[in-house]
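In: heads up, no residue letters with this:
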């Protein structure tokens, strides 16, 4: 089995587990130095943040460009420099660690090619340790353009999250969301005993709106999402949201923060404001949305 390199940080320690999930036995993932095969580990196997295809300059550059939604000017510059390095071949020389896979059995890339009806190159962003961490695989064509993203639910929590996201995308596909474009569910099923969702890539490379129109478009998009399945005006106490929060707080037991949160919820229930209760995204942030110059908001 793959073992973490000496001095590995938390993400480096997670790399063997991730490799085992994406390339299960009889596949044999291994770490090597240099070469064109497998995946370049950026910046290193001890501190992995991104796996990009080592054999294709364009795919590696595309994987970097579309790996995350950079929020600051510094982050965008750093991402552009790194993408340019891989496009010119310097990235392959600068980042020498490779994850090489002797594939066997039902490999994920072969399965994805079958369900999508086209081959796809894989790239994986390695996030920090958290309860909902799961493999999220970026799918690229030979030119480095994104095809979509595959998510694997590998334990009870992440399986539930993947299934809930698939259900939400299926429901949203049938609703009218003025000015809002959501990803399309390209495939939903099971692979290797894990829940698998493949969703389309949104056109994040299109020109963006200026700050003021972007803020206005984002607010309008939030309103559209909140109203997409109807709005109910009612007192807060006894609402579905109130009941759900009470159940979640009860599950926290006697932890100190739970007592403080229960006190806050009890005060809200005592005041009992009348609210408009609708739908919500749940994780609306700058990395999950983009306002385009043509007026659309990608969510």
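Out: Okay, I see it. The shown structure was predicted, so the numbers you read here are calculated from the model rather than taken from an experiment. Numbers count the residues shown, from 1 in each chain.

In: when you work out contacts or count neighbours from here on, use the C-alpha atoms and nothing else.
Out: Noted.

In: my read: residue 158 touches residue 134, true?
Out: Yes: the criterion here is C-alpha atoms under 8 Å, and residue 158 meets it with residue 134 at 6.6 Å.

In: what sits in contact with each of these two?
Out: Taking C-alpha atoms under 8 Å, 6 or more residues apart in numbering as the criterion, residue 158 and residue 134 both touch residue 152.

In: which residues touch the helix or strand where residue 223 lies?
Out: Using DSSP states H and E, residue 223 sits within helix 211-227. With C-alpha under 8 Å, 6+ apart as the test, helix 211-227 has contacts from 177-180, 208, 278-281, 291-292, 295-297.

In: just to be sure, which of the residues you listed are found in strands?
Out: Secondary structure assignment by DSSP state E places 180, 291, 297 of the contacts of helix 211-227 in strands.

In: and the closest residue to the last one other than its chain neighbours, how far from residue 221?
Out: Right, the one you point to is residue 297. Counting by C-alpha to C-alpha, 6 or more residues apart in numbering, residue 291 is the residue found nearest to residue 297 once chain neighbours are left out, at 4.4 Å. In this view, residue 291 and residue 221 are 9 Å apart by C-alpha to C-alpha, to the nearest Å.

In: another structure for you, compare them:
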């Protein structure tokens, strides 16, 4: 295997995924990054990473110097990954065990000026302090630059024990998502002993770091397995998430609800920022006109309830990625989201077909949520509007428009309003 040599090239100058991740994780200009060479004069090396498989096609930054941590970063939670990804990671894990990663791939050296406090300059060092002071070894996946993605550090002890996942919010959109998940996990820590409620990772730390918002979430159970994408919706779990152990709330009219007021306020902000926002204002008005007198139960929702955010451990459901969680939404939003995302993400169907999938899923399972036909239609139409407003919030925060949902989702909403 040939090792690329780029003796003094700082990857933060790159425009690809490696550059994007390097800037997010090693953003302080006093931190030196060198590939294939030694630290600059007057610096001391604090960490080394294998860039896998190459600088041009980087997919992983794997920590070197603690073989068990390196191997664990490749093999931990492989049961959650697709078979092809699992096979690649298993092969890399074998290379790690025999010490071949450092010989077979480019090495990125991270160093700081001698005499400088590492925890003031390096995020991984600061996280080690936040988690008790023991040294941590961080692995990071490398993805193409995307303003909606959050670099995530997998944190391990030297012996390979997982210590946590650190999500980095680096622009307005992702900072808001990381902060929202932190708040959600704090609230969920108080939800205990609720039958059918999924287990939820605890928030270990949240910190502001060099203009970023960073949340550290505890590791998932080591034997967690993914929920099959063909799995039927788990209605009891959805109800437990919505009610959090409380009795069913009395249905209330959509008109006058905090939910409708929030949609109206967000649509008004969208109208002031984007030409399409006026269409959202009209859509909220149409929703109130059609369903204002319809009563529905309001409650919490996970916000991104999809099979790839769910797992099973010892027979219990586990749910993660709560960054879109919220309250005071119509009961059934998670069920609608599950159908919509399966259609858009798994089957690459257009928004209009995904909206039909929502209707079909609500018709099939809605009675188990206590939803009559009129309430199902309210849930479906309100959810679609909620999703467009989420799309706008992300775009307004710097993440750019989701081409699969904008403007197609507004077209679908308007057609349902007049259909």
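Out: Here it is on my side, so go on. Predicted model, so just to flag it, every value in this text is computed and none were measured.

In: tell me how they score on TM after superposing.
Out: Between these two chains, after superposing, the TM-score reads 0.80 (TM-score structural alignment, normalised by the length of the first structure); 292 aligned residues with a C-alpha RMSD of 3.4 Å.

In: alignment lookup: the residue nearest to residue 297 of the first structure to the second structure.
Out: Here residue 291 of the first structure is matched to residue 312 in the second structure, going by TM-score structural alignment.

In: ok, its match - contacts?
Out: So residue 312 of the second structure contacts 224-227, 318 (C-alpha under 8 Å, 6+ apart).

In: which of those residues also appear as contacts in the first structure?
Out: Shared with the first structure under both residues aligned by TM-score structural alignment, their matches' C-alpha atoms under 8 Å, the contacts from those are 226-227, 318.

In: how about those in CSV, adding neighbour count and distance to residue 246 of the second structure?
Out: Formatted as CSV, the entries for these read as follows, by neighbours: other C-alpha atoms under 10 Å; distance: C-alpha to C-alpha, whole Å:
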residue, neighbour count, distance to residue 246 of the second structure
226, 21, 28
227, 18, 27
318, 22, 20
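
In: between those residues, which is closest to residue 120 of the second structure?
Out: residue 318 (35.0 Å; C-alpha to C-alpha).

In: what's the mean distance for stretch 157-165 of the first structure versus the second structure?
Out: Stretch 157-165 of the first structure, aligned to the second structure and superposed, deviates on average by 2.7 Å (mean C-alpha distance after the TM-score superposition for the first structure).

In: where in the second structure does that stretch fall?
Out: Under TM-score structural alignment, the match for stretch 157-165 of the first structure in the second structure covers residues 173-181.

In: the longest strand in the second structure is where?
Out: Per DSSP E, the second structure has its longest strand at strand 43-52.

In: show me what that strand is in contact with.
Out: 32, 39, 58-65, 101-102, 105-114.

In: with stretch 271-287 of the first structure instead?
Out: Taking C-alpha under 8 Å, 6+ apart as the rule, stretch 271-287 of the first structure contacts 68-71, 222, 225-237, 299.

In: do stretch 108-127 of the first structure as well
Out: Contacting residues not belonging to stretch 108-127 of the first structure are listed as 11, 22-23, 48-53, 59, 63, 67, 133, 135-142, 147, 186-187, 191 [C-alpha under 8 Å, 6+ apart].

In: and it, what's buried?
Out: 108-109, 112, 119-127 (16 or more other C-alpha atoms under 10 Å).

In: OK, contacts around the residue nearest in space to the middle of the first structure?
Out: In the first structure, the C-alpha nearest the mean C-alpha coordinate belongs to residue 136, at 5.6 Å (C-alpha atoms, centre = their mean). Neighbour list for residue 136 of the first structure: 124-125, 149-152 [criterion: C-alpha under 8 Å, 6+ apart].

In: where do the strands of the stretch 1-150 of the first structure begin and end?
Out: 28-33, 39-42, 50-53, 97-102, 121-125, 136-140, 146-153 (DSSP state E, counting those that start in this stretch).

In: just give me the match in the second structure for residue 125 of the first structure.
Out: Aligned counterpart of residue 125 of the first structure in the second structure: residue 141 (TM-score structural alignment).

In: distance of that match from residue 386 of the second structure?
Out: Shown here: residue 141 of the second structure relative to residue 386 of the second structure, a distance of 30 Å by C-alpha to C-alpha.

In: look up how far residue 153 of the first structure lies from the residue nearest to residue 188 of the first structure when sequence neighbours are not counted.
Out: Spatial nearest neighbour of residue 188 of the first structure, chain neighbours left out: residue 197 (4.6 Å); criterion: C-alpha to C-alpha, 6+ apart. Per C-alpha to C-alpha, residue 197 of the first structure is found 9 Å from residue 153 of the first structure.

In: mutual contacts of the two, please.
Out: residue 162.

In: on that earlier part again, and which of the contacts of residue 136 of the first structure is nearest to residue 75 of the first structure?
Out: When these are compared against residue 75 of the first structure (criterion: C-alpha to C-alpha), the nearest one is residue 125, at 15.5 Å.

In: and the closest one, how close does it get to residue 85 of the first structure?
Out: On the measure of C-alpha to C-alpha, residue 125 of the first structure and residue 85 of the first structure end up 18 Å apart.

In: swap in residue 153 of the first structure?
Out: 33 Å.

In: and those two? Which one has more around it.
Out: A side-by-side neighbour count of residue 153 of the first structure and residue 85, using other C-alpha atoms under 10 Å, places residue 153 first with 24 against 18.

In: chain neighbours aside, what residue packs nearest to whatever residue of the first structure lines up with residue 195 of the second structure?
Out: Using TM-score structural alignment, the partner of residue 195 of the second structure in the first structure is residue 178. Among residues not flanking residue 178 of the first structure along the chain, residue 224 sits closest, at 6.6 Å (C-alpha to C-alpha, 6+ apart).
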